[in-house]
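S.K.: Got a sequence here, can you build the structure:
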Amino acid sequence: MFTVFRWLLRIFTGVVALAGLAMLGSYYFLSRSLPDYEEDFALPGLTAPVEVVRNNDNVPHIFGQSDRDVFFALGFVHAQDRLWQMTMLRRTAQGRLSEIFGTRTEKIDELLRRYDLYTLASQSVAVQDASTQEALTAYAEGVNAWIAQVNEGARGRGAPEFFLFSPEIAAWQPADSLAILKLMALQLSGKIGDEVLRARMSMLLPGARLADILPDDPGQPVATLPDYASIAPGARPALKSAGLATRDPLSPFLPRGFTGASNAWAAAPGRSAAGGSLLASDPHLGFTAPTLWYLARLELTTGGVIGGTLPGVPAVMVGRSDALGWGLTTAYLDDQDLMLEEVNPDNPEEYRTPDGWKRFETRKSILQVKDASPKTLVLRWTDNGPVLPGSHYDLDSVVPPGHVAALSWTALNGQDTSMTAAIRLMKAQTTAEAMAAGELMIAPAQNLMLADRNGIALQVIGRMPLRDARHETQGRMPAPGWKPENRWQGFLPYADNPRFTNPASGILGNTNNKTVDLPFPRHFSHDWGDTQRIQRWLTLMKTREVHTRESFIEAQLDTVSPTARTLLPLIGADLWFTGEAAPDGTPDRLRQEALELLAKWNGEMNEHLPEPLIYQAWMRALQDRLIRDEIGPMADGFTAIEPLFLERVYRNVDGAGLWCDVIQSAPVETCTDLARIALDEALLDLSERFGRQVESWRWGDVHQAAQDHPVLGEVAFVKWFVNIRQSTSGDDHTLMRGRTKGSGPNPWLNVHGAGYRGVYDFADPDSSVFITSTGQSGHPLSRHYDNLGERWRRGEYIPMTLDPALARAAAVGIMTLTPPEASE
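M.R.: Predicted structure coming up:
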């Protein structure tokens, strides 16, 4: 027996030793791709030495003798820290994910191939101005210089992920950077989904009830439109769920409500306590690990510039120079229209036009799929744009038999000068120069918030479609593409883009709210991204005569929900303090405890409180009860709280109180009945999840920022090392926005918010600050993978200095890049 025990012990010890050796070996190979920030390089393609000083937070400060060399170095450091992320963005834009992920990403690749973004990006290289072409070429050479170092120097294949997938890395091309910009335009444009949803809902609901569930921004007249069935006879009413309950993290196609958000505001010198302009900017995107933002400082011939860059793109997209600061918010321009194209019943290769039948423009594309046979796609275009498959965007539910859907979209342009606009903006010295640079922006449409030493401005950039006043659906739903009045008539001149400069109030701001209120066809947009946050922002701006950097930071981090403050008194009006104290342990007692807490709550969505969780769970349960019996599975598409809908119902606007009656039951339910039932249902669910002690419930336990690795984040064991989860305050409608997922086992997961925050003070520019939500490195073994994340969660910032001496203080590394001949 003792002998058996000894052998078992030896076997166990051997297994542990082998596991330890395997872990050490894995760590050794994986860590080989960690760059040494003190290492110097002799690199062909440089014209003179470049110094890269990485400060203590790994923000590279790049000093070169020419702009060309600075862009070369930016490409080099981007590749050092984010090579896997860059190649994934490129693969996504090219529609080549399936080459490494197999059938999982076939549908994603198919749709991206039909958009043909990469071909359009390749065509657009030639139309950039000379300095932008030079920047793109130099940047690509810098990326390729690091790839060469990886290939020649046993540097762990450049990133740990390459050990699991193809280690081959294609050379970077200028078109790759333009394709990533187009990919960003795709993620920030959501009008396709809005049109399909409105069409489907119009076939289920009468006009007044459609205006309840899909309301316009208050104050904007509701357009009277025909029922969609009269526009597209034969379209099939949809009874299936609207939208996707789950989304592949590799997909760039975002569900409704996730296609763009952000905050930006500015104060003129007269409204600043220190006498210099102020600007705050926090663009919102889907959370990933690492974040999409990469902080960098470039010393250009026009001066230093620092801020947030996108890996793969040679420009500071948001940031400041000594003279100018700029931020971006999604403009919600109506820049996409779905067109119904009638297919010739006698020849499926033709479609109807105003002048008769015309052949589709067709091209074949081979989709390579790992571990499966290649798939041949036939890409078809019409005069209105690419033909989209019915399997995407729920198009098969709104496209009648004998028709296909084509997309008109500003980004589908092979003469796209948006990169030139970004480079010129980065070099601008005044708000006027920056606004002039914006004329070259094609897509995505953005609100450009500006501040220089003398004033402030807000300029909408991005090309605006010109529509015919006779358009059948006013661009709100798919329309017959063969009718001339439904086709785009060109584009409006840049002078028509909304612009606001140095207002008398001295304050400008945007939270994706409505910026203009003009009648169709100069309407700008029917659907806006915010009706709630703007109310809180107005309150905070009005409470001070003058503002400071600190007051702008306070507003940026504000977590008070104006939505909760509005809805709770309205919906719970007949529930507060009613009846005697109920016995302990009963549903009535649980309801009374919850209502007592909510009655004393100020609407602050603080991560440490139970009230935000009770409020969110109640409103979700109530909204679902209100709409599900009317629209059935379509209710699955309304995953977020719709405050305008709930307010219309409980104020009985235009008879909206009818939603409270459950049509499938004999009794007539009141809105108070539904409010009480929904609250009890929500509390039962929460007590099953977290126990019956209401005071112990905590919003931050469920509202965690899910900054997950899009590839490895779902792999068992590995996910604990690559995913970054943090308890956070805020919600969908607070200025410190944390958009809830809305589906799955934890619908309150925070999945979309400010991956970058910056506040710029031109009274003392070097006191400006910024932060990102993870860290600079994309390598999970680097201490810079998540080192900024905890400070971001706590609402802290790091200095945004252009002072070289401060950058060198406590630097994590100083790297010199030299031409080969200079190193000899």
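S.K.: make it CA atoms for all contacts and neighbour counts henceforth
M.R.: OK.
S.K.: Would you enumerate the residues in contact with residue 796?
M.R.: Neighbouring residues of residue 796 by C-alpha atoms under 8 Å, 6 or more residues apart in numbering: residue 771.
S.K.: Who are the packing partners of whichever strand or helix holds residue 568?
M.R.: In the assignment (DSSP states H and E), residue 568 maps to helix 562-571. If you count contacts as 3 or more C-alpha pairs under 8 Å, 6 or more residues apart in numbering; DSSP states H and E, helix 562-571 packs onto helix 533-542, helix 643-651, helix 671-690.
S.K.: buried residues in the helix or strand following the first one?
M.R.: Going down the chain from helix 533-542, the next helix or strand is helix 549-556, by DSSP H and E. Within helix 549-556, the residues that count as buried by 16 or more other C-alpha atoms under 10 Å are 549, 552, 553, 555, 556.
S.K.: thought the last one was touching residue 734?
M.R.: Looking back up the chat, that one is residue 556. No - using C-alpha atoms under 8 Å, residue 556 is not in contact with residue 734; the gap is 9.5 Å.
S.K.: Could you pull out the residues contacting both of these two?
M.R.: By C-alpha under 8 Å, 6+ apart, no residue touches both residue 556 and residue 734.
S.K.: hang on, the earlier thing: going by distance to residue 652, which of the buried residues of helix 549-556 wins?
M.R.: Nearest to residue 652 out of these is residue 555 (C-alpha to C-alpha; 33.0 Å).
S.K.: Residue 617: helix or strand, and which one exactly?
M.R.: Applying DSSP H and E, one finds residue 617 within helix 611-631.
S.K.: residues making contact with that helix?
M.R.: By C-alpha under 8 Å, 6+ apart, helix 611-631 touches 204, 239, 564, 568, 594, 597-598, 601, 603-606, 634-635, 640-642, 646, 659-664, 674-675, 678-679, 681-683, 686, 697-699.
S.K.: before we move on, the earlier item: any idea which of the helices and strands packed on helix 562-571 gets closest to residue 352?
M.R.: Of all those, it is helix 643-651 that lies closest to residue 352, at 39.3 Å by C-alpha to C-alpha.
S.K.: List the buried residues in stretch 196-207.
M.R.: 196, 197, 198, 199, 200, 201, 202, 203, 204, 205.
S.K.: cool, and stretch 486-501?
M.R.: Buried, per 16+ other C-alpha under 10 Å, within stretch 486-501: 486, 487, 488, 494, 499, 501.
S.K.: Here is the second sequence; please produce its structure so I can put it next to the first one:
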Amino acid sequence: MIVKWILSILTVLGILLSAFAYKIYSEIQPILEGEIGVKNLNSVVRIIRDIYAIPHIYAVNDHDLLFAQGYVTAQDRLWQMDLSRRIATGRLSEIFGERTVEVDYFFRSLEIEQIAEKIYANFDQKSKEELAAYASGANAYINSGKKTIESVILRYDIEPWRPIDSISIHLLSAFDLSINMDEEIFALKALRKLGDDMAKELFPRYPQGGNTIINKVNELNLDLNLPRGYKMAKERFGFFQAKGASNNWVIDGVKSESGKPMLANDPHLRIQIPSVWHELHLNAPGINVIGATFPGSPYVLIGHNRNVAWGFTDAMADRVDLYIERINPEDPYEYWYRDKWERMRTQNAEIKVKDGGGFRTITREIKYTKHGPVISSSDIDVKGVLSMKWTGSVVEDQSIKGLSILNRAKNVEEAKETRKYARIYTLNMVYADVDGNIGYQLIGGIPVRGKVTGVFTDSLEGKIPVPGWSGQYEWKGFIPDGELPNLSNPLTHFIATANNKITDDSFTYLISNTWAPPYRYERIVSLLEQKEKLSLQDFKQMQADIYSIPAQKFVKEIMEVKPNDPGVKWALKELTGWNYEVTSGSLPALLYEVTRSNLIRNTFGDELRELYPEFLYTLNFNYNIMDKIMDEPSSLWWDDINTAMKETRDQIIIKSVEDALREIRDKLGSHRENWRWGQLHKYRFTHPLGRVKFLDKLFNPKPISAPGDRDTINNSYFGYKRHYYSDGETYDATVIPSYRFIVDLSDIDNALAMNSTGQWGNPLSRQYSNVIQGWADVEYHPLYFDESDIEKNKWKELRLSPE
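M.R.: Purely as a prediction, here's the structure:
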């Protein structure tokens, strides 16, 4: 009797749980077939999803086209849209609680929402209507009662989408790529700590006679710690990780087997799930474009239309400057500028914080000088503070108009018009058209700096914070559009960029002092030059390439040492026959990567001490100081200052190999025959909720072995230290090729692409993570462009009709 009673209860509970699960599933599962009536639509819109779940949107006017784009993006990625908006506007604590207050406080100080409102106010009527249409479509889906699994778990309702929200996420993305703040603060700390001799090696542009700013900094007792919210955004959400890693290249018809231009692009951004990118196809009178965009943004960012193809990499331009402000000892709200005390502007940020079943408000004061928000402590004993100026806060941007023009461009000249409107980013755009033209254009707002407007070998401007009180370091507008570097139909028959230095030092203006190491660019160029003519297959192989130029140099240098230790001898022997391809199954690649990691620590850790973690974050810059000193046995950095003896380069190399073998043995065991690079180097796609125990099983796909490293074309950057935001280990990838795109303009209907995770953000859907393995294997899917191909490969069709 008792058994029957228990079974009855379990049966009832099972039915209730199944009913609850079905209710939740029906609330989060979008409708993909049939017909739905919606308000604010003028005519019927067809949304055909192909076998890869990519939506192909057919409308008869621009309003309905962008309405439908907003609708399908909300279907696929609504919570991602909301999360991006909340990060940008400093409203994470409303859903996550007090743990994100510092992040909210930092982003509130950037005033992204207020900047977005100003940008929107200056838009022409057409751009405003386009953003309104997109927002109206997103809201039609939100108002349909559909939810996301994240909002159900976090128990909140997603608010309506506003036109300014699309601008806000572009501003967020632009700031995410602005890494100069870390650079400048580390540089200033290092200069204070090291003295002139060491600084000259660390900073190749170190001026003769030292740097007089340091004395002024010491007098002001500056707090040089990065803002806590900035550090938390980096560590917990993976922001500010890109570190200059993307590739694009284009060849003309002389260089291609097809006789028409070919173009490839793979932007390298933080590893995350859902992917940074959302694929789709937009078709209406006057526009027919396919590719990928940010969820929350109208139009296509990377892709092609019927006439033109394009792709982007980060131009690495210096878009953030830090200013040292002298504070009035009698009044902490006043700072000296030129010849008088100026009053700081202040605002109280009221941060709404989730607290149990309700909310409470935390009010924090934010201070601003004429240069921007104060980002350092201004306690009573501090005589100076740091303020930050960012191009996004002052530039007149019309990126939405630029995208509208680009998506409709009929030739390369029209595509180049984007440079006049897209100002918050600084990007290397390569492009090609069906008429056979190829080209390059730097786009974006790059400041013309005051005291030093050009690049001089004895200047540190743009490298360290500058005195804000003198007025000598003010920006004098932006580099004129007509003077931004560009190139059309070069005699080489190809153009490539990989975050490398764009111009030589004769260029009139300072673009940046920070560039990615040149290895990926050098490898791309070498592969482009290897063959007289290249095919689509060649482009595929190039995007999959994992040959490491610095590995070849590194191994050559360490072969000069004369070790006595048998383990070191064995490691060097294994490296001797290596082909320098960083495959996941490679033992030599493992030995190289872990030895290099230990060599960096053994070389710089003793001198930098508490600054070493910050140095690791900036390691990819300054032309990679490790590579620079490898062939300089007399460098001061080789000596370990913690010992009485003076170590040589070879001694530090031998110690680093010994340490590497010990580290590998501790992590992988003592059986060397099982040691492989992919055992330490993983792709871990971690959802923001996937860091919570139990939820990780729902949101996080299983990690898989990763090939490559930070210097290979198939890039998988790792930061030489454990990174919190994806719960990964030291060698796990933090930056990846987030999207791959290849197009041959002789066959524009069959471009190739591959997203990094899946098309949807719903973890209960197969399309959440179904392409990860194919992406890791550098496979591709076709971007169906011709209507007959789309019909043949149709999966679902939804019709939106006016209600």
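S.K.: hang on, the earlier thing: so what's the gap between the helix holding residue 568 of the first structure and the chain middle?
M.R.: 27 Å (C-alpha atoms, centre = their mean, to the nearest Å).
S.K.: Over in the second structure, find the residue span that helix aligns onto.
M.R.: Mapping helix 562-571 of the first structure onto the second structure (TM-score structural alignment) gives residues 549-558.
S.K.: mean shift between that stretch and the first structure?
M.R.: Its matched residues in the first structure lie on average 1.1 Å from stretch 549-558 of the second structure after superposition (mean C-alpha distance after the TM-score superposition for the first structure).
S.K.: where does the residue nearest the centre of the second structure fall, helix, sheet strand or coil?
M.R.: The second structure has residue 269 as the residue nearest its centroid, 3.6 Å off, counting by C-alpha atoms, centre = their mean. Following DSSP: H, G, I helix; E, B strand; the rest coil, the label given to residue 269 of the second structure is strand.
S.K.: corresponding residue for it in the first structure?
M.R.: Under the alignment (TM-score structural alignment), residue 269 of the second structure maps onto residue 285.
S.K.: can you tell me how far its match sits from residue 751 of the first structure?
M.R.: Separation of residue 285 of the first structure from residue 751 of the first structure (C-alpha to C-alpha, to the nearest Å): 9 Å.
S.K.: which ones are touching residue 501 of the first structure?
M.R.: So residue 501 of the first structure contacts 455, 456, 457, 458 (C-alpha under 8 Å, 6+ apart).
S.K.: please redo it, this time with the cut-off set to 7 Å
M.R.: 456, 457, 458 (C-alpha atoms under 7 Å, 6 or more residues apart in numbering).
S.K.: Need the counterpart of it in the second structure.
M.R.: Match for residue 501 of the first structure (TM-score structural alignment): residue 488.
S.K.: likewise residue 364 of the first structure?
M.R.: Aligned partner of residue 364 of the first structure by TM-score structural alignment: residue 348.
S.K.: Can you tell me the SS state at its match?
M.R.: strand.
S.K.: Report the aligned residue range of the first structure for stretch 293-313 of the second structure.
M.R.: So stretch 293-313 of the second structure sits over residues 309-329 in the first structure, by TM-score structural alignment.
S.K.: And that stretch, how far out from the chain middle?
M.R.: 17 Å.
S.K.: Kindly check the end-to-end length of it for me.
M.R.: 15 Å.
S.K.: just stretch 464-480 of the first structure next, same as before
M.R.: End-to-end distance of stretch 464-480 of the first structure (C-alpha to C-alpha): 21 Å.
S.K.: buried ones in it?
M.R.: Buried, per 16+ other C-alpha under 10 Å, within stretch 464-480 of the first structure: 464-468, 471-480.
S.K.: ok so, going back, same list, the contacts of residue 501 of the first structure, but as CSV with secondary structure please.
M.R.: As requested, these are exported to CSV (three-state DSSP):
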residue, secondary structure
456, strand
457, strand
458, strand
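S.K.: Neighbour-wise, give me the winner out of the residues you listed.
M.R.: residue 456 (30 neighbours; other C-alpha atoms under 10 Å).
S.K.: Provide a list of residues in contact with that residue.
M.R.: 266, 267, 268, 431, 450, 501, 502.
S.K.: Quick check: residue 58 of the second structure vs residue 126 of the second structure, distance?
M.R.: Distance from residue 58 of the second structure to residue 126 of the second structure, by C-alpha to C-alpha: 20 Å.
S.K.: Out of those two, name the residue with the larger neighbour count.
M.R.: Looking at residue 58 of the second structure and residue 126 with other C-alpha under 10 Å, you find the greater number of neighbours at residue 58, namely 21 against 11.
S.K.: any idea what the residue nearest to residue 371 of the first structure when sequence neighbours are not counted is structurally, helix, strand or coil?
M.R.: In space, and not counting its chain neighbours, residue 371 of the first structure is closest to residue 102: 6.4 Å by C-alpha to C-alpha, 6 or more residues apart in numbering. Secondary structure state of residue 102 of the first structure, per three-state DSSP, is helix.
S.K.: what's around the alignment partner in the second structure of residue 102 of the first structure, how many residues?
M.R.: The equivalent of residue 102 of the first structure in the second structure is residue 97 (alignment by TM-score structural alignment). Residues lying near residue 97 of the second structure (other C-alpha under 10 Å) number 17.
S.K.: For the stretch 251-400 of the second structure, which segments are assigned as strands?
M.R.: 262-270, 278-284, 287-293, 302-305, 308-314, 320-328, 331-337, 340-343, 345-355, 358-369, 372-373, 384-390 (DSSP state E, counting those that start in this stretch).
S.K.: Average offset of the first one relative to the first structure?
M.R.: By that I understand strand 262-270 of the second structure. With mean C-alpha distance after the TM-score superposition for the first structure, strand 262-270 of the second structure averages 0.7 Å from its match.
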